[in-house]
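Visitor: this one's structure only:
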């Protein structure tokens, strides 16, 4: 985690740290709250480096990075929020 993803992400390393101790699956609302108003630009970068992946209309942190950031399996949003009902399983 530290030697590859964080070291290679430069200015975005602080953004990756925002996910620490959180949940693995996010939607636009949780990413906007976490990353701020220009979250879409940040999300595209995080997808590009492999830290986030699209799953339907949601996003997941791959299993590879979860233990390094103490990210727990599950959704950071309520299924009742009208978002995709993707499985929590990985």
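Guide: Okay, I see it. Since the structure is predicted, the reported quantities are computational estimates derived from the model, not experimental observations.
Visitor: please make it C-alpha for all contacts and neighbour counts, starting now.
Guide: Fine.
Visitor: in the top helix by length along the chain, what's buried?
Guide: The longest helix of the chain (DSSP state H) is helix 39-48. By 16 or more other CA atoms under 10 Å, the buried positions in helix 39-48 come out as 39, 42, 43, 46.
Visitor: for residue 29, state which of these is nearest.
Guide: residue 39 (9.8 Å; CA to CA).
Visitor: just to revisit the earlier point, the longest helix of the chain: what's the following helix or strand?
Guide: On the C-terminal side of helix 39-48, the nearest following helix or strand under DSSP states H and E is strand 53-55.
Visitor: one more to weigh against that first structure:
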């Protein structure tokens, strides 16, 4: 599904810009959250093993968020009403 579906032709650029901005902001916030998760609990004298453990936890958090997002997208898609079929297509010859 396109971001600009149902948007007036003169507003296509605005819709595209909003979608791109939301994607970039979401990526930045997501990355900063994963960095915070991976660095949680690290001190000044952290070993390589603790850094790897933090990265492993951040990877699992990213996987969990991805699965939740996919589930929400599927649920939202099911809730959308079906597109109306024009009356000419419903009549048989």
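Guide: Arrived safely, thanks for sending. All figures in this text were calculated on a predicted structure; none of them were measured in a lab.
Visitor: can you pull the TM-score for these?
Guide: With the length set by TM-score structural alignment, normalised by the length of structure 1, the two chains reach a TM-score of 0.23; 33 aligned residues with a CA RMSD of 3.6 Å.
Visitor: for the longest helix belonging to structure 2, packing partners?
Guide: For structure 2, the longest helix by residue count, based on DSSP H, is helix 48-79. In terms of contacts (3 or more CA pairs under 8 Å, 6 or more residues apart in numbering; DSSP states H and E), helix 48-79 of structure 2 is packed against helix 12-39.
Visitor: could you say what helices and strands the helix it packs on packs with?
Guide: Secondary elements touching helix 12-39 of structure 2 (3+ CA pairs under 8 Å, 6+ apart): helix 48-79.
Visitor: buried residues in the helix it packs on?
Guide: Buried, per 16+ other CA under 10 Å, within helix 48-79 of structure 2: 51, 54, 55, 57, 58, 61, 62.
Visitor: burial count for the residue nearest to residue 54 of structure 1 when sequence neighbours are not counted?
Guide: Once flanking residues are discounted, residue 54 of structure 1 sits nearest to residue 60: 6.5 Å by CA to CA, 6 or more residues apart in numbering. Other residues within reach of residue 60 of structure 1, judged by other CA atoms under 10 Å, total 21.
Visitor: same check on the one 5 residues further on?
Guide: The local packing count at residue 65 of structure 1 equals 16, with neighbours defined by other CA under 10 Å.
Visitor: where does it sit: helix, strand or coil?
Guide: Three-state call for residue 65 of structure 1 (DSSP: H, G, I helix; E, B strand; the rest coil): helix.
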